[in-house]
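1. Dropping a prediction and its sequence here:
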Amino acid sequence: MALHLLSPRLRAGIADTLRWPALRPIQAASIPPILAGENAVILAPTAGGKTEAALLPALDVLSREDGTGVRLLYISPLIALLNDQEFRLQRLSALVGMQVCKWHSGVPASERRRFRTEPSEVLLTTPESLEGILLKGGLAALFADLRFVVLDEIHALAGTDRGDHLSSALERLIRFSRHDVQRLGLSATVSNPTELGAWLRGSSQRPGRVIRPVGPATVRTAHLLEMPSMTAALRDLTRRVVCRKTLVFTESRAGAEQIAQALSQSLPDQPVAPYHAALDQDTRMLTEQQLQQRDTMTVCATSALELGLDVGNLDEVVQWRPTSSVSVLLQRWGRTGRRGQF
């Protein structure tokens, strides 16, 4: 098994600290090509182990090489995802004695100032915050030993204006590194992984590949419902969410607020909350925490919650009115993937 390719220190941490009896298939499959220096697009469902699949071999490489400053840059399209991943990345990085720092608009200025003088080996940021880092004089020198870039939810960035800006920022950043920076993209299962890999590669001369999970596919059931009226639709929705953990996706912030208000009136004893980008960060973080901790809750959300934030086991995902594309629908549908148990 690929686990033996990792250093004894990291293997001991996996067994003694993480207490994993084994790696998941996607994690085992990712170790050889990443250790061999290849760029990779890693495909697995939400909560399928993609983060560890990328980070474990990458951290192993860093633990065997010398370097200072930021050595692994982890980029996520959403601040909520970074906040959700922070503890996981801290735990993984600690296995090889490395520190993690966040840099985005919600991080206090005092912490960002501290990072300038005491940089962590692993930096978590967003595409926009990366642009801000590049504009800060003197910070580029911190990336002279940058070895890895990990792009989470790569499918949400590739082929978009935001992704084009990110590509430009990365190309400017890697000029400061003495390495051909190795690039790892994480995504749910998509129909165009080869195209994602080409976009991810940029100017890198490293070979690349697509890594897919091995094992039985997750079985899900979809129901398409056509209701005679809004009243009937809300009545059916109320029946579906009662005493369950459910995500209800809408196409607008106003829709999320309206449905959350209607469900709150119908279910006064059940937690119901809206979730969209116009809400302040503290409100969104509280909703994220409640959704992760509660067994019963309904969150009415826009696309702000459709990416890989780990919300634990969900009973159902409801799409209110049609989505803008089939890929968006599949991404939201994938939120019902249940976390595998060791």
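-> Done, it's in.
2. For the rest of this, base every contact and every neighbour count on C-alpha atoms.
-> Noted.
3. got the residue ranges for the strands in the stretch 51-200 of the chain?
-> 72-75, 100-103, 122-125, 148-151, 182-187 (DSSP state E, counting those that start in this stretch).
4. With distance to Ile259 and mean neighbour count added, can I get the ones you listed in JSON lines?
-> Output for the strands of the stretch 51-200 of the chain, formatted as JSON lines (distance: least, CA to CA, whole Å; neighbours: other CA atoms under 10 Å):
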{"stretch": "strand 72-75", "distance to Ile259": "32", "mean neighbour count": "23"}
{"stretch": "strand 100-103", "distance to Ile259": "34", "mean neighbour count": "21"}
{"stretch": "strand 122-125", "distance to Ile259": "32", "mean neighbour count": "23"}
{"stretch": "strand 148-151", "distance to Ile259": "33", "mean neighbour count": "24"}
{"stretch": "strand 182-187", "distance to Ile259": "30", "mean neighbour count": "25"}
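5. Would you mind giving those strands as a markdown table with distance to Gln319 added?
-> A markdown table is the format used below for the strands of the stretch 51-200 of the chain (distance: least, CA to CA, whole Å):
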| stretch | distance to Gln319 |
| --- | --- |
| strand 72-75 | 28 |
| strand 100-103 | 32 |
| strand 122-125 | 30 |
| strand 148-151 | 27 |
| strand 182-187 | 21 |
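6. and Gly255, which of the ones you listed is closest to it?
-> strand 182-187 (27.7 Å; CA to CA).
7. and the closest one, what other elements does it pack with?
-> Here strand 182-187 touches strand 39-43, helix 50-64, strand 148-151, helix 193-201, going by 3 or more CA pairs under 8 Å, 6 or more residues apart in numbering; DSSP states H and E.
8. Which among those is found nearest to Gln290?
-> With CA to CA as the criterion, Gln290 lies closest to helix 50-64 of those, at 22.6 Å.
9. helices or strands next to the closest one in the packing?
-> Using 3+ CA pairs under 8 Å, 6+ apart: helix 50-64 touches helix 25-35, strand 39-43, helix 79-94, strand 182-187.
10. Try it again at 10 Å.
-> helix 8-16, helix 25-35, strand 39-43, strand 72-75, helix 79-94, strand 148-151, strand 182-187 (3 or more CA pairs under 10 Å, 6 or more residues apart in numbering; DSSP states H and E).
11. Tell me which of those is the most buried.
-> Of all those, strand 39-43 carries the top mean neighbour count, a mean of 27, counting by mean count of other CA atoms under 10 Å.
12. Show me what it is packed up against.
-> Helices and strands touching strand 39-43, by 3+ CA pairs under 10 Å, 6+ apart, are helix 25-35, helix 50-64, strand 148-151, strand 182-187, helix 193-201, strand 208-211.
13. Name the residues of the second one that come out as buried.
-> Buried residues in helix 50-64, defined by neighbour count with 16 or more other CA atoms under 10 Å: 50-63.
14. okay, now the one to match up with it:
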Amino acid sequence: MIALQSAPPLPTPPHLAPASLDPPSIPANAPDHCPGTESEQAGKADACAGCANQAVCASGATRAPDPSLPLIAQRLAPVRRKILVLSGKGGVGKSTFTAQLAWALSAGVNPDGHEVQAGVMDIDICGPSIPTLMGVSQAEGSVRSTAEGWEPIYVLPNLALMSIGFLLPAENSAIMWRGPKKSGLIAQFLKDVAWGPLDYLLVDTPPGTSDEHLSAVQYMKEAGIDGAVVLTTPQEVSLQDVRRELDFCRKVGLRVLGVVENMSGFVCPSCKGHSEIFKPSTGGAQKMCDDMGVELLGKVPLDPRIGMSADYGVSFLDEFPDSLATKAYLDIIHRLKEKLDE
């Protein structure tokens, strides 16, 4: 067993802008009350009750095209691949998978023979996990404003992160926002963060099919989304929510690159005995994929060291290259790259 080491110091980003302005704070671009005339909730939100303009806003007469869309398209133009990581169910390992995928992609080379430039955008507004999973403390994750925009946090010279976790006044601060303000922050992450040229931008999402998911698809559609990877665990209580997520993708026209069955069995590292911790009582992810016409990219078995790696903020794939879970991760990533190149 390889001993887990504490995360190394953060490297100096390769292209920091020379001028550093005041550090950004949690933005207030979306008001606490009025959702704004351009919002789909204009005239319909609770805060609109009693407003003299409610009927006009609800009719859509004041709704104009979102001015953020062309700015987002321009900002994301240098990003080659844009991938959402989704699941209708919480606790299935979306953020952990996103982190491992980011570590693995950043270790590769692009078609030009240069090292891959990767980025992770964490839009789980109420439960941001990416800073911990990538080994960034709040003190290290101080976001700077530069002439180019918000500078993302670099865990490697070629791996950038952005999360609301970097903007909180304290690590335990709760975020209690309604939909419009969440959408406003997602728009800012997309149009104001100086991502630079990237080979991959991974978007880690919360569970569900509501505000954050709709906003991400709406804002990124003009810039182009390559597709979504959908996570599940084998048991029916998870699959029923993931089926809804697949239906969401169909309704919004989002390509499903494939499904990953996480926590798929457990092989004891001592006795090598196999156990089904989450029993696939209805056929698991394979049956669901067959029924819904999507591809199963692979199955990742449980390995307690994945959780340890997550807590330490290091790459499980690098720390435990001989694990069956590592082999499964690498096979899934290889197939995912094939799908993106099709």
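-> Structure received. It should be emphasised that the depicted structure is a prediction, and the values quoted were computed from it without experimental measurement.
15. Can you pull the TM-score for these?
-> Here the TM-score for the pair of chains, by TM-score structural alignment, normalised by the length of structure 1, is 0.34; 171 aligned residues with a CA RMSD of 5.6 Å.
16. so which of the helices and strands packed on helix 50-64 of structure 1 comes closest to Ile133 of structure 1?
-> Here strand 72-75 is closest among these (CA to CA), at 12.1 Å.
17. who does that closest one touch, helix- and strand-wise?
-> Helices and strands touching strand 72-75 of structure 1, by 3+ CA pairs under 10 Å, 6+ apart, are helix 50-64, helix 79-94, strand 100-103, strand 122-125, helix 127-135, strand 148-151, strand 182-187.
18. For my notes, please list the ones you listed in CSV and give distance to Gly208 of structure 1 for each entry.
-> What follows is those, written out as CSV (distance: least, CA to CA, whole Å):
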stretch, distance to Gly208 of structure 1
helix 50-64, 14
helix 79-94, 24
strand 100-103, 27
strand 122-125, 23
helix 127-135, 23
strand 148-151, 14
strand 182-187, 9
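19. So for Arg162 of structure 1, which of these sits nearest?
-> Of all those, helix 127-135 comes closest under CA to CA, at 7.8 Å.
20. Show me what the closest one is packed up against.
-> strand 72-75, strand 100-103, helix 161-174.
21. So which residues of the stretch 201-342 of structure 2 form strands?
-> Under DSSP E, counting those that start in this stretch, the stretch 201-342 of structure 2 gives strands at 227-232, 256-267, 274-275, 296-302.
22. Present the ones you listed as TSV; the columns should include mean neighbour count and distance to Phe189 of structure 2.
-> Shown next, in TSV, are the strands of the stretch 201-342 of structure 2 (neighbours: other CA atoms under 10 Å; distance: least, CA to CA, whole Å):
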stretch	mean neighbour count	distance to Phe189 of structure 2
strand 227-232	24	19
strand 256-267	22	23
strand 274-275	12	42
strand 296-302	22	29
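23. how about the helices and strands packed on strand 182-187 of structure 1, which one is nearest Leu134 of structure 1?
-> Evaluated over those, closeness to Leu134 of structure 1 peaks at strand 148-151, with 15.3 Å, by CA to CA.
24. does Pro180 of structure 2 count as helix, strand or coil?
-> Three-state call for Pro180 of structure 2 (DSSP: H, G, I helix; E, B strand; the rest coil): helix.
25. cool, the one 10 residues further on as well?
-> Under three-state DSSP, Leu190 of structure 2 falls in the helix class.
26. so what's it closest to, chain neighbours aside?
-> Using CA to CA, 6 or more residues apart in numbering and skipping the chain neighbours, the partner closest in space to Leu190 of structure 2 is Ile72 (5.7 Å).
27. I'd assumed Val79 was in contact with the one you found.
-> No - judged on CA atoms under 10 Å, Ile72 of structure 2 makes no contact with Val79 at a distance of 11.3 Å.
28. picking up where we left off before, do you know which of the helices and strands packed on helix 127-135 of structure 1 lies nearest Arg113 of structure 1?
-> Taking these one by one with CA to CA, strand 100-103 is closest: 10.3 Å.
29. Could you list every helix and strand that the closest one packs against?
-> Partner elements for strand 100-103 of structure 1 (3+ CA pairs under 10 Å, 6+ apart): strand 72-75, helix 79-94, helix 109-117, strand 122-125, helix 127-135.
30. One more pass at 6 Å, please.
-> strand 122-125 (3 or more CA pairs under 6 Å, 6 or more residues apart in numbering; DSSP states H and E).
31. tally of neighbours for Asp290 of structure 2?
-> For Asp290 of structure 2, the count of nearby residues is 11 (other CA atoms under 10 Å).
32. Distance check, Lys339 of structure 2 against Val229 of structure 2.
-> Look at Lys339 of structure 2 and Val229 of structure 2: by CA to CA, to the nearest Å, they are 11 Å apart.
33. Please disregard the earlier target; I meant Ala58 of structure 2.
-> Distance from Ala58 of structure 2 to Val229 of structure 2, by CA to CA: 35 Å.
34. cool, Asp247 of structure 2 as well?
-> 14 Å.
35. cool, Lys94 of structure 2 as well?
-> With distances taken as CA to CA, Lys94 of structure 2 is found 9 Å from Val229 of structure 2.
36. now do Ala118 of structure 2
-> In terms of CA to CA, Ala118 of structure 2 sits 16 Å off from Val229 of structure 2.
37. TSV please, covering the helices and strands packed on strand 39-43 of structure 1 and showing distance to Asn83 of structure 1.
-> Formatted as TSV, these follow (distance: least, CA to CA, whole Å):
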stretch	distance to Asn83 of structure 1
helix 25-35	22
helix 50-64	14
strand 148-151	15
strand 182-187	17
helix 193-201	23
strand 208-211	26
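38. Show me the helices in structure 2, by range?
-> 54-59, 68-76, 94-106, 130-133, 179-192, 211-221, 236-252, 284-292, 304-312, 316-319, 324-341 (DSSP state H).
39. Tell me the buried residues in the longest one?
-> It refers to helix 324-341 of structure 2. In helix 324-341 of structure 2, counting by 16+ other CA under 10 Å, buried: 324-330, 332-333, 336.
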